[in-house]
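>>> Next comes the sequence, and after it the predicted model I'd like to discuss.
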Amino acid sequence: MSRYRETKLKPSNARASQDGDFFEISDTGMLGSWAVFFFYPADFTFVCPTELGDLAEQYQAFRKLWVEIYSVSTDTHFTHKAWHDASETIRKIQFPMIGDPTGTIARNFGVMIEEEGIADRGTFVVDPQSRIQVVEMTAGGTGRNAGELLRKIKAAQYIAAHPREVCPAKWREGEETLTPSLDLVGKI
């Protein structure tokens, strides 16, 4: 997948639930800022609430980085609200939960499991220029880690601010980076 692939929410509007309220959300409203599109299979399931709960617990750390999280499943915004009202874990979520009942958004990101009518576990970090900077695909039974996602976002933001440097494996904010050059070839 190209790191310059632009994201699209086609159609330009979708319905979302946030803090028990409904609203329209559009791709144009997301332009110009960092975003995470966090696809998951379905509401009222097993691994999904653990992942969303982990994101909810780390949400303020994402916001300090000026990153918005958009969780997306093929459920409706009505189902998101019902889950929010029924689950203590989901009730903690402050970020938008986008309903994608037609699967349009999931297809646009390439995570639609057509034969099941649900989204795969896909995570996409999108920069302010609408370019995908991080992609993670996880098997249905394997949950993701919000702390590791934060680390990857910090690395992507660092590289955006320092385009001549790269972040090595396990890089943490404040640690040494690398400056690619012929002098490093074969010496790492």
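Arrived safely, thanks for sending.
>>> rest of the way, CA atoms for contacts and neighbours
Will do.
>>> any chance you could map the strands in this protein?
For the chain, strands defined by DSSP state E occupy the ranges 13-18, 21-26, 34-39, 67-73, 97-99, 112-113, 118-119, 121-126, 132-138.
>>> Presented hereafter is structure B, for comparison with structure A:
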Amino acid sequence: MPQAINTEIKPFSATAFKQGEFVEITEADVKGKWAVFFFYPADFTFVCPTELGDVADKYEELQKLGVEVFSVSTDTHFTHKAWHSSSDTIGKINYYMVGDQSGNITNNFGVMREGAGLADRATFLIDPDGVIQAMEITAEGIGRDADDLLRKVKAAQYVRNHPGEVCPAKWKEGEATLTPSLDLVGKI
């Protein structure tokens, strides 16, 4: 069962590949900033590179919003480097590619496929307090959309910065929000 919304991420330690180097990361690297944990089944596959490439295309915009991206699979950081070196799509990635061969992080988030040793296709949006604000899990053949992820990040940041307001369905930056109240009940 996946970790619930509004729960804090659990401690972890891992090696990641980022911009040509291997780096050690822990949950301390996540706290104090917005973060996206982008789980996927495996390197050198089919849907996964399309998703990772899509996020890579939005990485600069996510960075401008103060968001760090951590892609996670149960492959090793060495495999991530090999994939990064051999694929044009993966080669454009500048965010963390986390090796979770122990499955610790994947299990912490509750997205390990039982008996398979692979992560589900899952996305978690973490606020600066280390608390999960949004999550999405899809079946093997259903790829995710980085534009929708970006929209969710902006909505989560808006709600955090504007207590008492909420973002309706399909909300986009600059559009009207709602202020829940007794007067609004039954009028939407």
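Structure received. Everything numeric here is computed off the predicted structure, so don't read it as measured data.
>>> Superposing both, give me the TM-score.
TM-score of the superposed chains, computed with TM-score structural alignment, normalised by the length of the first structure, equals 0.97; 186 aligned residues with a C-alpha RMSD of 0.9 Å.
>>> mind listing what's buried in the helix ranked longest in the second structure?
Longest helix in the second structure, counting residues (DSSP state H): helix 47-64. For helix 47-64 of the second structure, the neighbour count (16 or more other C-alpha atoms under 10 Å) marks 47-57, 59, 62 as buried.
>>> and those residues as a markdown table, adding distance to Glu136 of the second structure?
What follows is the buried residues of helix 47-64 of the second structure, written out as a markdown table (distance: C-alpha to C-alpha, whole Å):
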| residue | distance to Glu136 of the second structure |
| --- | --- |
| Val47 | 16 |
| Cys48 | 15 |
| Pro49 | 18 |
| Thr50 | 17 |
| Glu51 | 13 |
| Leu52 | 15 |
| Gly53 | 18 |
| Asp54 | 16 |
| Val55 | 15 |
| Ala56 | 18 |
| Asp57 | 20 |
| Tyr59 | 18 |
| Leu62 | 18 |
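>>> so which of the strands of the first structure gets nearest Arg164 of the first structure?
strand 132-138 (15.8 Å; C-alpha to C-alpha).
>>> Kindly calculate the angle that the closest one makes with strand 121-126.
If you take axes from the mean of the first three to the mean of the last three C-alpha atoms, to 10 degrees, strand 132-138 of the first structure sits at 170 degrees to strand 121-126.
>>> Show residues contacting strand 132-138 of the first structure.
Applying C-alpha atoms under 8 Å, 6 or more residues apart in numbering, the external contacts of strand 132-138 of the first structure come out as 2-7, 120-127, 144, 152-153, 156.
>>> do stretch 112-128 of the first structure as well
If you take C-alpha under 8 Å, 6+ apart as the criterion, stretch 112-128 of the first structure is touched by 7, 31-42, 73-74, 103, 106, 111, 132-140, 153.
>>> Write the ChimeraX selection for whichever of these are buried.
Listed next is the ChimeraX selection for buried residues among these, using 16+ other C-alpha under 10 Å:
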select :7,34,35,36,37,38,39,40,41,42,73,74,103,106,111,132,133,134,153
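>>> Right, I'll leave it there.
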